[in-house]
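Asks: structural data only, the sequence is not supplied:
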């Protein structure tokens, strides 16, 4: 899958990630994603992004010139079944996995636009409910998710992944109008 969409007002284009992007995406996530709120184990990130090569993982990216400056990765899953409305029990859910914007491009709405693009890709795969997780206190991620249309469905203690602040993960869902 490789398509282009209109760029934002600053001329940044959104396109699908490809296997040729794997190294750049891993580097972007591992360099610009870590902060006290994000759980980004290096081996898990590398394995997840490498899944682009065999379509286990999808990605949408934004480029400035020839450099990738933002990425959102996604996948179809059943990991959020406990949050599914009963009418859609057993239906695959979408999961937005990583959402990282290069620090020089933060605050321009790029992350929210990429989230919406990832949701569209997941809808095309037949996913009606799309889930995303964040640290409960990660205000930047919360704002980006809210702008993209996600609502909070749960927060729970998650000390293994959330070593700072409240130590809680917040799960958000977007129900697509299909």
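Replies: Nice, thanks for sending it over. It should be emphasised that the depicted structure is a prediction, and the values quoted were computed from it without experimental measurement.

Asks: from now on I want contacts and neighbour counts done on CA atoms only, so please keep to that.
Replies: Fine.

Asks: C-terminal to the longest helix along the chain, what's the next element?
Replies: Secondary structure assigned by DSSP state H gives helix 110-124 as the longest helix of the chain. Counting by DSSP states H and E, the element after helix 110-124 in chain order, helix or strand, is strand 129-135.

Asks: ok, and here's another one to check against it:
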């Protein structure tokens, strides 16, 4: 398996992976938001890591240098040192094998090398797969809140997670 940086040329394959394997009761994937993120990848404002095996795309992590939840960022870390995990999708064929955690740990390494000191992400409160991936990468739960516009199933709550890098 190869883990590599996502490139603008990967956008079509990433769109296919995200829209085929990402939708479920726990994920918020509005098509316009996905397109905005992929446009950011194409323009260089969004970064990504992907995993492939024998030419088959298995997983992607898309992230940027932004401060999505400033209230949760530690006081000694500047907003410019923060990053946000925008999207994490693992194909159904590769789910449950720790690939998401491996990619997320690699994202943390890359961001740290770039001088980033804080990473946060959000997920559906009841998304056990995402929760496990984040826990294995040392992201701690920081807050859960009602989020009915983005969460239409289960508790309808989002959980913010974060870690120092």
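Replies: Nice, thanks for sending it over. Predicted, not measured: the structure shown is a model, and the values here were computed from it.

Asks: tell me what angle the longest helix of structure 1 forms with strand 129-135.
Replies: Taking axes from the mean of the first three to the mean of the last three Cα atoms, to 10 degrees, one finds helix 110-124 of structure 1 and strand 129-135 inclined to each other by 150 degrees.

Asks: residues in contact with helix 110-124 of structure 1?
Replies: Under the contact criterion Cα atoms under 8 Å, 6 or more residues apart in numbering, helix 110-124 of structure 1 has outside partners 8, 14, 59-62, 70-76, 94, 96, 99-101, 130, 144-145, 147-148, 176, 178.

Asks: what's the answer for stretch 92-100 of structure 1, then?
Replies: By Cα under 8 Å, 6+ apart, stretch 92-100 of structure 1 touches 28-29, 32-33, 70-81, 111, 115, 118-119, 122, 126-133.

Asks: returning to that earlier point: quick check on the contacts of helix 110-124 of structure 1: which are buried?
Replies: 14, 59-62, 70-76, 94, 96, 99-101, 130, 144-145, 147-148 (16 or more other Cα atoms under 10 Å).

Asks: tell me which element residue 29 of structure 2 falls in.
Replies: Using DSSP H and E, residue 29 of structure 2 falls outside every helix and strand.

Asks: count of residues packed around it?
Replies: 16 (other Cα atoms under 10 Å).

Asks: please apply the same query to the one 3 residues further on.
Replies: The number of residues packed around residue 32 of structure 2, counting by other Cα under 10 Å, is 9.

Asks: quick one: map it onto structure 1.
Replies: Using TM-score structural alignment, the partner of residue 32 of structure 2 in structure 1 is residue 43.

Asks: quick one, what contacts its match?
Replies: Residue 43 of structure 1 touches nothing, counting by Cα under 8 Å, 6+ apart.

Asks: average offset between the lengthiest strand in structure 1 and structure 2?
Replies: Assignment by DSSP state E gives strand 67-77 as the longest strand of structure 1. Comparing strand 67-77 of structure 1 with its match in structure 2 after superposition yields a mean distance of 0.6 Å (mean Cα distance after the TM-score superposition for structure 1).

Asks: residues in structure 2 aligned with that strand?
Replies: Strand 67-77 of structure 1 maps onto residues 56-66 of structure 2, going by TM-score structural alignment.

Asks: so what's the gap between the matching stretch and the chain middle?
Replies: The chain centroid and the centroid of stretch 56-66 of structure 2 are separated by 6 Å, computed with Cα atoms, centre = their mean, to the nearest Å.

Asks: how about stretch 104-111 of structure 1?
Replies: 14 Å.

Asks: and that stretch, which residues are buried?
Replies: For stretch 104-111 of structure 1, by 16+ other Cα under 10 Å, it's 110, 111.

Asks: figure out the length between the terminal residues of that stretch.
Replies: End-to-end distance for stretch 104-111 of structure 1: 13 Å, by Cα to Cα, to the nearest Å.

Asks: okay, it sits on what stretch of structure 2?
Replies: Stretch 104-111 of structure 1 maps onto residues 93-100 of structure 2, going by TM-score structural alignment.

Asks: what number of residues lie near residue 158 of structure 1?
Replies: By other Cα under 10 Å, neighbour count at residue 158 of structure 1 equals 14.
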